[in-house]
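K.L.:
No letters, just coordinates:
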């Protein structure tokens, strides 16, 4: 059985290496059935987000659980453009960023929801990220972005 079926524009990225990683991530997330992964445009992700989540904005990754008892456990859609932008911003490869997004999507397919689970998904993502040799996961990045900058003793502010 194939662990993951990858489809989409993977220019400069080894589809075989991503499929191999997807299999490891799928098993690490506790998923027993196949996962289909589509790497597509930001425009397509925005349309999917609007249609299925009623959010008219682009996003980096979406997960769609399949019906119980089927041959696969769900689908993951990833924006190739956003993955490339995030890879540049983080200073790592597009392949590395695609792996981070795949892992995040796999955890959603496994039933985790970082918006409602009091940090359970964040802890799981962080542990699996380390186990799989990935850079900071999506949930940790969001926390880091919201964390206020601490001023050192020699810092100046524009406040009186």
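P.N.:
Everything's here; your move. What you see is a predicted model, and the numbers here were worked out from it, not measured in a lab.

K.L.:
Please count neighbours and contacts with C-alpha atoms only from this point.
P.N.:
OK.

K.L.:
Residue 63 belongs to a strand?
P.N.:
Yes: counting by DSSP: H, G, I helix; E, B strand; the rest coil, residue 63 is located in a strand.

K.L.:
neighbours around it, how many?
P.N.:
Counted with other Cα atoms under 10 Å, the neighbours of residue 63 add up to 19.

K.L.:
Distance of it relative to residue 109?
P.N.:
Residue 63 sits 6 Å away from residue 109, going by Cα to Cα, to the nearest Å.

K.L.:
Let me see the ranges of the strands in this protein.
P.N.:
4-8, 34-40, 61-65, 72-79 (DSSP state E).

K.L.:
For the closest residue to residue 107 other than its chain neighbours, list the residues it contacts.
P.N.:
Spatial nearest neighbour of residue 107, chain neighbours left out: residue 29 (5.8 Å); criterion: Cα to Cα, 6 or more residues apart in numbering. By Cα atoms under 8 Å, 6 or more residues apart in numbering, residue 29 lies in contact with 103, 106-107, 110, 128.

K.L.:
out of the residues you listed, who has the most neighbours?
P.N.:
When neighbours are counted by other Cα under 10 Å, residue 106 leads these with 31 neighbours.

K.L.:
Below is structure B, check it against A:
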């Protein structure tokens, strides 16, 4: 089950398409969908989580809490809409594309992909691109 929660004025206009896509991504990695919660928030909300849970005092676009057990993918992903908007401008991509990249990035972490080393980052970006290509609005 995939749920979308909003702690800011933002709301997805295509929850069903996003949910179907995330489910397809999980299946494409030979995993099973457990429970994934996306929580969309603002910078200050996510900064507070970053400070309280990770002892980091800086803004970020996503913080994910992984509850995956075996092949069943589960977790909570907190996404700052403000950071995603800024990053979209910085990377010269649409807000929608950057948001989907962040959303699938968290799922790929749950599937076991890392982004600490240079080679991990290259693989993560490749996987993100592969999974973004799976998204279709009319699902």
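P.N.:
Okay, I see it. Note that the coordinates shown come from a computational prediction; the quantities given were computed from them, not determined experimentally.

K.L.:
Can you give the structural similarity as a TM-score?
P.N.:
The TM-score (TM-score structural alignment, normalised by the length of structure 2) is 0.75; 130 aligned residues with a Cα RMSD of 2.7 Å.

K.L.:
hmm, back to that, closest to residue 35 of structure 1 among the contacts of residue 29 of structure 1?
P.N.:
Closest to residue 35 of structure 1 out of the contacts of residue 29 of structure 1 is residue 106 (8.2 Å), distances taken as Cα to Cα.

K.L.:
Pretty sure residue 25 is one of the things the closest one touches, is it not?
P.N.:
Yes: counting by Cα atoms under 8 Å, residue 106 of structure 1 does reach residue 25; the two are 7.1 Å apart.

K.L.:
So in structure 1, which helix runs the longest?
P.N.:
Longest helix of structure 1, by residue count under DSSP state H: helix 94-109.

K.L.:
And that one against structure 2, how far off on average?
P.N.:
With mean Cα distance after the TM-score superposition for structure 1, helix 94-109 of structure 1 departs from structure 2 by a mean of 1.2 Å once superposed.

K.L.:
Between residue 63 and residue 109 of structure 1, which contacts overlap?
P.N.:
Common neighbours of residue 63 of structure 1 and residue 109 (criterion: Cα under 8 Å, 6+ apart): residue 74.

K.L.:
just so I know, which of the strands of structure 1 lies nearest residue 17 of structure 1?
P.N.:
Closest to residue 17 of structure 1 of the strands of structure 1 is strand 4-8 (Cα to Cα; 10.6 Å).

K.L.:
Now distance to residue 123 of structure 1 too, for the strands of structure 1, in JSON lines please.
P.N.:
Converted to JSON lines, the strands of structure 1 look like this (distance: least, Cα to Cα, whole Å):
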{"stretch": "strand 4-8", "distance to residue 123 of structure 1": "24"}
{"stretch": "strand 34-40", "distance to residue 123 of structure 1": "22"}
{"stretch": "strand 61-65", "distance to residue 123 of structure 1": "19"}
{"stretch": "strand 72-79", "distance to residue 123 of structure 1": "21"}
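
K.L.:
Ok, which of these comes nearest residue 20 of structure 1?
P.N.:
Closest of the strands of structure 1 to residue 20 of structure 1 is strand 4-8, at 8.0 Å (criterion: Cα to Cα).

K.L.:
Can you list the neighbours in contact with that closest one?
P.N.:
Residues outside strand 4-8 of structure 1 that contact it (Cα under 8 Å, 6+ apart): 15, 18-20, 22-23, 34-40.

K.L.:
center of structure 1, which residue is that?
P.N.:
By Cα atoms, centre = their mean, the mean C-alpha position of structure 1 lies nearest to residue 101, the distance being 2.1 Å.

K.L.:
Correct me if wrong: that residue contacts residue 78.
P.N.:
Yes: contact status for residue 101 of structure 1 versus residue 78: in contact at 7.2 Å, counting by Cα under 8 Å.

K.L.:
residues shared between the contacts of those two?
P.N.:
60-61.

K.L.:
ok, back up a step: using ChimeraX, define a selection of the buried residues within the contacts of strand 4-8 of structure 1.
P.N.:
In ChimeraX, this line selects whichever of the contacts of strand 4-8 of structure 1 come out buried by 16 or more other Cα atoms under 10 Å:
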select :15,18,19,22,23,34,35,36,37,38,39,40
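
K.L.:
Appreciated, that's everything.
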